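Novice: Need coordinates for the following:
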Amino acid sequence: MIASDFSSSVERLGEMIAEAAVIVPFTGAGISTECGIPDFRSPGGLWSRNRPIPFDEFTASRAARDESWRRRFAMEPTFAAASPGRGHRALATLYRAGKVPAVITQNIDNLHQASGFAADHVIELHGNTTYARCIGCGLTYDLGWVKERFETLGHAPECATCDAPVKTATISFGQAMPEDAMQRARELAQQCDLFIAIGSSLVVWPAAGFPLMAKNAGARLVIINNQPTEQDDMADLVIHHDIGDTLGPFVGN
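Specialist: Here you go, the predicted structure:
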């Protein structure tokens, strides 16, 4: 059902939240735009200005690795200045209340953790850009170490242990999805009675399959997104409105 009246749709959302025992939120870039973090796909988004660097190109080309890290360091002031928005804080309120066991996210900005979710309860399908990882042995690195080495060497550093490339702990095009996170997301989608997709275009697979999985397992499905999605027709409630305005009433003290 696509609600035409915003206030009544928020009221209905509140009723569905109250009736649910287990709520699983699924978040995309739209929940973080009010925090100052631009999305990727929309006009003016990051990918309209810079072509994504695929994983195989990153591994094969030092120039690609250098460019990847230049872009990340250029974005550091944006990520460093961002704090959780109303959407993050509303979900954290439901988490503290015991309604939400974990959040599934396509985002890489660490804002769910900053809002109060335990790190183990943030299922990051696309990784996390606030630290780095060796793509060989998996050793993690602080971004400060990477930047210092980048500036000293004049190029992207290799792992101090195994000499493999170091990249942000995110999932690039062509890189394998994290199987542990995918399995946990599948389990959550199949065990909830309310699944809320928030700020996702629902076009990136296999992540976009989780709302369908939850619905097929018997959960109610809510989609909150500024723009229509291909899954709107199967949702129990669709709200095409600002995410912060929609979820703001559910922010607790």
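Novice: going forward, measure contacts between C-alpha atoms and count neighbours the same way
Specialist: Noted.
Novice: how far away is residue 252 from residue 102?
Specialist: Distance of residue 252 to residue 102, given as Cα to Cα, to the nearest Å: 18 Å.
Novice: Who has more neighbours out of the two?
Specialist: Neighbours per residue (other Cα atoms under 10 Å) separate residue 252 from residue 102, with residue 102 holding more: 25 against 13.
Novice: How about the contacts made by the more buried one?
Specialist: Listed by Cα atoms under 8 Å, 6 or more residues apart in numbering, the contact set of residue 102 reads 24-25, 95, 117, 121-123, 188.
Novice: So which of the residues you listed are in helices?
Specialist: 95, 188 (DSSP state H).
Novice: For the longest strand along the chain, which outside residues touch it?
Specialist: Criterion DSSP state E: the longest strand present in the chain is strand 127-134. For strand 127-134, the external contacting residues (Cα under 8 Å, 6+ apart) are 106-110, 139-143, 146, 158-159, 164-171.
Novice: next structured bit after that strand?
Specialist: Following strand 127-134 in sequence order, the next helix or strand is strand 140-141 (DSSP states H and E).
Novice: Mind giving me the packing neighbours of that next one?
Specialist: Judged by 3 or more Cα pairs under 8 Å, 6 or more residues apart in numbering; DSSP states H and E, strand 140-141 is in contact with strand 127-134.
Novice: Sequence B follows; please return its structure for comparison with A:
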Amino acid sequence: MRMRPTLSWVPPEDLPPGTTDLEPVADALSVGGVLVLSGAGLSTESGIPDYRGKGGSLTRHTPMTYPDFTASAQARRRYWARSHLGLRTFGRARPNAGHRAVAAFGRHGALSGVITQNVDGLHQAAGSEHVVELHGSLDRVVCLSCGAYSPRGELARRLEEANPGFAPVAAAINPDGDADLTDDQVGDFRVVPCAQCGGVLKPDVVFFGEAVPPARVEHCRELVREAASLLVLGSSLTVMSGLRFVRQAAGAGKPVLIVNQDPTRGDPHALTRVALPLGPALTAVAGQLGIPVGDRT
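Specialist: I've put the predicted structure just below:
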């Protein structure tokens, strides 16, 4: 039986730049009440690239912004062509060992919740429950005129019918499900309107330059208030949407633990940063705690 240690925050000047010691993560999970905050790095082992890691998509790709999407019909044509093609590959991604470990921690009662910055649905596919999708999900589409929601699969069917034979070869797939296509490949791709009112359809995800809904932010803040500690998995914490929860937890004296191979913006607030690949690291922690991970896909 593992002892349930008392964890405390350590000043950043006392922290090493990165470690391979998983003991603090195992200790936090043995205490329980851990809130997970996950980012794109957790899905890289499923074949979905991240934004800012080595070879991340931002080195070659500029994500769609909310102002561009809402202001330009051509931008929407480019987005939907690329996203429609990307979804075929994106939809084949399966949970990896990291997702399965998080789900196992939840089943074991070690977690108080999961907040993900990812839009791929892989936490839920691995068996995690009550996941807060901070940036939304690619599985849904919303009309910007009437506010109606519809399944992404329904839109995919309509886009297939409107664009028979559309099958260019993409240079790469990005974390938001967007495929890298040239303007020539996009061509005269036809965008379909809302089936209810004829308005503009948008994936139910938070674009760059778009604010996370305030009610969702407050819900996440409440989860931080209720948690015993915060475990960040695969996020650079470069943008404020995730960093604010790290700052909140640290400000409340709650331990913040980060597993990310590269330095993050949250490191000064963290008890430790484990610089190891997520799948093997989380599987090792589960083994230390005697928690079976399983192989759900």
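Novice: before we move on, the earlier item: can you select the buried ones from the contacts of strand 127-134 of structure 1 in PyMOL?
Specialist: Buried members of these, defined by 16 or more other Cα atoms under 10 Å, are picked up in PyMOL with:
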select buried, resi 106+107+108+109+110+140+141+143+146+158+159+164+165+166+167+168+169+170+171
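Novice: circling back to that earlier point, which bit of structure 2 covers the longest strand of structure 1?
Specialist: On structure 2, the counterpart of strand 127-134 of structure 1 by TM-score structural alignment is residues 136-143.
Novice: How about stretch 198-216 of structure 1?
Specialist: Residue span in structure 2 matched to stretch 198-216 of structure 1, by TM-score structural alignment: 233-251.
Novice: what stretch of structure 1 lies opposite the longest helix anywhere in structure 2 in the alignment?
Specialist: Criterion DSSP H: the longest helix present in structure 2 is helix 73-90. The aligned range for helix 73-90 of structure 2 in structure 1 is 62-79, by TM-score structural alignment.
Novice: ok, residues contacting that stretch?
Specialist: So stretch 62-79 of structure 1 is contacted by 36-37, 53, 57-59, 109, 147, 155-156, 167 (Cα under 8 Å, 6+ apart).
Novice: how close does it sit to structure 2?
Specialist: When structure 2 is overlaid, stretch 62-79 of structure 1 sits 1.5 Å from its aligned residues on average, using mean Cα distance after the TM-score superposition for structure 1.
Novice: Give me the distance from that stretch to the chain's centre.
Specialist: Offset of stretch 62-79 of structure 1 from its chain centre (Cα atoms, centre = their mean, to the nearest Å): 19 Å.
Novice: Pull out the buried residues from that stretch.
Specialist: 64-69, 72-73, 79.
Novice: and for stretch 197-208 of structure 2, what are the contacting residues?
Specialist: Contacts of stretch 197-208 of structure 2 (Cα under 8 Å, 6+ apart): 63-66, 119, 135-146, 152, 192-194, 212.
Novice: how deep is residue 206 of structure 1 tucked in, by neighbour count?
Specialist: 11.
Novice: Residue 193 of structure 2 maps to what in structure 1?
Specialist: In structure 1, residue 193 of structure 2 lands on residue 158 (TM-score structural alignment).
Novice: Find the nearest non-adjacent residue to that match, please.
Specialist: With sequence-adjacent residues excluded and distances taken as Cα to Cα, 6 or more residues apart in numbering, residue 158 of structure 1 is closest to residue 165, at 4.6 Å.
Novice: if I look at the one you found, how far off is residue 39 of structure 1?
Specialist: 26 Å.
Novice: One more: residue 127 of structure 1?
Specialist: Between residue 127 of structure 1 and residue 39 of structure 1 the computed distance is 15 Å (Cα to Cα).
Novice: Please identify which of the two sits among more neighbours.
Specialist: residue 127 (22 against 19).
Novice: Could you count how many residues lie near residue 57 of structure 1?
Specialist: For residue 57 of structure 1, the number of neighbouring residues by other Cα under 10 Å comes to 14.
Novice: Can you tell me which residue is spatially central in structure 1?
Specialist: The residue lying closest to the centre of structure 1 (Cα atoms, centre = their mean) is residue 107, at 1.8 Å.
Novice: Counterpart of it over in structure 2?
Specialist: Residue 107 of structure 1 maps onto residue 118 in structure 2, by TM-score structural alignment.
Novice: What residue in structure 1 is paired with residue 55 of structure 2?
Specialist: Counting by TM-score structural alignment, residue 55 of structure 2 lines up with residue 44 in structure 1.
Novice: Show me the strands in structure 2, by range?
Specialist: Under DSSP E, structure 2 gives strands at 34-38, 111-116, 131-133, 136-143, 149-151, 201-205, 229-233, 256-259, 272-274.
Novice: and those strands as TSV, adding distance to residue 26 of structure 2?
Specialist: Below are the strands of structure 2 laid out as TSV (distance: least, Cα to Cα, whole Å):
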stretch	distance to residue 26 of structure 2
strand 34-38	11
strand 111-116	12
strand 131-133	21
strand 136-143	30
strand 149-151	38
strand 201-205	33
strand 229-233	11
strand 256-259	10
strand 272-274	12
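Novice: for those strands, which one ends up most surrounded?
Specialist: strand 256-259 (a mean of 29; mean count of other Cα atoms under 10 Å).
Novice: Give me the contact list for that one.
Specialist: 9, 24-25, 229-234, 246, 249-250, 267, 269-276, 278.
Novice: if you set the cut-off to 6 Å instead, what comes out?
Specialist: With contacts defined as Cα atoms under 6 Å, 6 or more residues apart in numbering, strand 256-259 of structure 2 is touched by 230-233, 270-274.
Novice: Equivalent analysis for stretch 107-119 of structure 1, please.
Specialist: Contacts for stretch 107-119 of structure 1 (Cα under 6 Å, 6+ apart): 28-29, 84, 88-89, 92, 127-129.
Novice: could you redo the last one with a cut-off of 8 Å?
Specialist: With Cα under 8 Å, 6+ apart, stretch 107-119 of structure 1 has contacts from 27-29, 79, 82-84, 88-89, 92, 95, 102, 122, 124-130, 170.
Novice: cool, and stretch 38-45 of structure 2?
Specialist: Residues from elsewhere that reach stretch 38-45 of structure 2 (Cα under 8 Å, 6+ apart): 48-51, 53, 95-96, 98-99, 114-118, 122, 175, 232-236, 260, 278-279.
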